[in-house]
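[1] Okay, sequence plus prediction incoming.
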Amino acid sequence: MFRKTAKAALLAATFALALIGTAEAETLKLGHSTWVGYGPFFIAEEKGFFKEEGVDIQLVTMEDTPAKMAALQAGQIDLVASTVDEFPIYMPPGKMLRYILAVDNSKGGDGIVALKEITKLTDLKGKKVAFETGSVSQFFFDAVIKEAGMSESDVEVVNMTATDAGVAFAARQVDAAVTWEPALSQGANAAHGHLLLSSADKPGLITDVVAVTPETATKHAAELKAFVRAWYRALDFIKTNPDEAIKIMAAGAGGWLADPKVFEDTLRGIEYLDKPMNEKFFGTPEAPGQISQTLGYALQIWSEKGRIQADIKPVDMIDYSFIGG
């Protein structure tokens, strides 16, 4: 009887250890689009920083934003990288998300090009302005004109993608366009155009972050901290090995960024956020940083447009416990 009991206990212990091993080796899937800001993820993968820090990350390119957000809520992927303003749009009631890391900040890569005679935001009143509704371009435009005492009703909105907006401006079909590189520079360099305002003038307004569900934040806290540490190591690698880093990131990103020169040129419009920059951007619960203001703008702007399904406050989504790594 004792031998049977001991054998059963041994089998149970073996099974339990197997389960623990499986849990420890569980792969976390990170969904992201093709974007220069996510390049360091590929360095962390290529150089083994993820594994060395104690986390197994699978990078999954997903260009369809609604599908990506639905997969996150359904638990099909574990992390998603996107802009601060975008996540709340896809959060159904009772399905909160947590921001755990800021990865890059647009620093001139997004902006507004306008006719040369339009020299300030208030000059846009009554003018045709092209941008994609429901996108970060609309958020950026609404946020900056709000500070100028304006709203969308003051302009004639022409809905089109960021690329098409740049083309329309180049063809003088609109008076201004909210777009990003390379269309931004093309419009600014046109004989009839100039750069009215860029994201470099509004730091922290267009920032990519990584978000997870509260369940993932609790269940995989150690792995997420390891993920953050690997991100910081990847940024250190970029500083000490810039040429190799560009090649790794371009190859990893692929698509329109596969050419290292294109990747490097696009990189000039953003900045990667290291640990000190994350600490400043997040701040603390007692003294919130820029992320709280940016998210506040997003919640207000998208709520006014009926895009927010849940009752959310910035404090509900910002998790300060991971940026220390």
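    Cool, the structure landed.
[2] CA only for contacts and neighbour counts going forward, please
    Noted.
[3] burial of G252, as a residue count?
    When neighbours are defined as other CA atoms under 10 Å, G252 has 21 of them.
[4] Quick check: it touching F42?
    Yes - G252 is within contact range of F42, at 5.6 Å (criterion: CA atoms under 8 Å).
[5] can you tell me which residues contact the closest residue to E279 other than its chain neighbours?
    In space, and not counting its chain neighbours, E279 is closest to I323: 6.8 Å by CA to CA, 6 or more residues apart in numbering. By CA atoms under 8 Å, 6 or more residues apart in numbering, I323 lies in contact with I100, L101, K225, V228, K275, N278, E279.
[6] okay, now the one to match up with it:
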Amino acid sequence: MLKDLLVVAAATFALLGHAQAQTMKTVKVGTTNLSSDIGLFLAEKRGYFRDEGLKVELVPFDAGAKMVAPLGAGDLDAGAGAASAGLYNAVNRGLKLKMVADKGTNISGYSYKALMVRKDLIESGAFKSLADLKGKKVAIIANGAADESVINQALKKAGLKDDDIEKVFLPFPQHLTAFANKAIDASISAEPGVTAMIRNNAAVRFVGIDDFYPVQQTAMLLINGKFADDRKTVTAFLKAYLRGVRDYVATLKDGKIAGPGAETMIRDIAEMTGIRDTTLLHQMVPVFIDPDGQINRASVETDLAYLKSRGLVANDISAEGVVDMSFVEELKPVLGSFKASN
């Protein structure tokens, strides 16, 4: 009799599990497996998406720019992104994309992007101030990327203009080799590449970009128009995402991943990024992600204005038409206030 009851109970639980799986909504999200994707990774690994009745598929891409087309076509619901001429021009062509939450902000104390300068130029005294950017070859991740606006802020502080430097468009992983070969003099680079270049004596971290651009919105979560219309699902998705973000931010202390739970977080980031040398993750300046998901609109507008000034983006595109903070605003009373460890 007991055996029969156990069989019936097991069958019932199996049916309930199957029914739950059928009712879970699938959300496809593009990722690049960079450290700024940690909120998404943790929300999936720790079951936060499942808690919200969501089955989230994290789809890997080797560059955020490659997500724009599948986002617009509806093949992705959400994706990791960055402000760029390509993104704004896609919106101008009619793709309904929205920036809905922070995924990486460069701020004082957590300037994970830096102006790097070739080590021999520093040691010889040939590079002493931002004014010495004049006539130099400066690596930037891509033409029309927000980092063009970043270097422009450095040039403005030094009283220089865009045409005072020679821009060299190179993906971040190629910066170290370019410095070693003396193909570039300076760069706007990101962690963990910054720490790797310092370790290899190829370049010096001259200043964090917060030295000349105090708050720069580096990355954000994007969603497409169809997904945006399903407010209940988007809000549930962002709630789970921000739980992951808060787990991460809680481990930040004194400009490092050194707070409570740091060792577990280092292992999670290593697993996500494929970085085997965890000492690199201990030493690097980590990305900051706003625990409430707030996007710095002033930075978005600064970068957009620069792209317009270069004729890379049409003048009728506005940040207001792309940034939508209504979802994370709805979550403020749900998530409550966040207390940082430092």
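    That came through fine. Keep in mind that what you see is a predicted model, and the values were worked out from it rather than measured.
[7] TM-score for these two?
    For this chain pair, the superposition-based TM-score is 0.76 by TM-score structural alignment, normalised by the length of structure 1; 289 aligned residues with a CA RMSD of 3.1 Å.
[8] returning to that earlier point: show me what the residue nearest to E279 of structure 1 aligns to in structure 2.
    Aligned against structure 2 by TM-score structural alignment, I323 of structure 1 finds its counterpart in V328.
[9] same question, K7 of structure 1
    Matched to structure 2 by TM-score structural alignment, K7 of structure 1 sits unpaired.
[10] Check which helix or strand K7 of structure 1 maps to.
    Element membership of K7 of structure 1 [criterion: DSSP states H and E] is helix 2-24.
[11] go on, L58 of structure 2?
    For L58 of structure 2, the enclosing helix or strand under DSSP H and E is strand 54-60.
[12] buried ones in that strand?
    L54, K55, V56, L58 (16 or more other CA atoms under 10 Å).
[13] And what about the residue nearest to K55 of structure 2 when sequence neighbours are not counted, helix, strand or coil?
    Nearest non-adjacent residue to K55 of structure 2, counting by CA to CA, 6+ apart: T26, 4.6 Å away. Following DSSP: H, G, I helix; E, B strand; the rest coil, the label given to T26 of structure 2 is strand.
[14] hang on, T26 of structure 2 packs against L58?
    No - counting by CA under 8 Å, T26 of structure 2 stays clear of L58, with 10.7 Å between them.
[15] follow-up on the earlier one: how about the contacts of I323 of structure 1 in a markdown table, adding neighbour count?
    Output for the contacts of I323 of structure 1, formatted as a markdown table (neighbours: other CA atoms under 10 Å):
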| residue | neighbour count |
| --- | --- |
| I100 | 24 |
| L101 | 32 |
| K225 | 22 |
| V228 | 24 |
| K275 | 20 |
| N278 | 21 |
| E279 | 18 |
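[16] so which of the residues you listed hold up in structure 2?
    Compared against structure 2 with both residues aligned by TM-score structural alignment, their matches' CA atoms under 8 Å, the contacts of I323 of structure 1 retain I100, L101, K225, V228, K275, N278.
[17] Give the equivalent position in structure 2 for the fourth one.
    Applying TM-score structural alignment, one finds that V228 of structure 1 aligns to L238 in structure 2.
[18] helix/strand/coil for its match?
    Under three-state DSSP, the three-state class of L238 of structure 2 is helix.
[19] The closest residue to it other than its chain neighbours is in what secondary structure piece?
    Nearest non-adjacent residue to L238 of structure 2, counting by CA to CA, 6+ apart: V328, 7.2 Å away. In the assignment (DSSP H and E), V328 of structure 2 maps to helix 326-335.
[20] what about the longest strand in structure 1?
    Of all segments of type strand in structure 1, defined using DSSP state E, the longest is strand 98-106.
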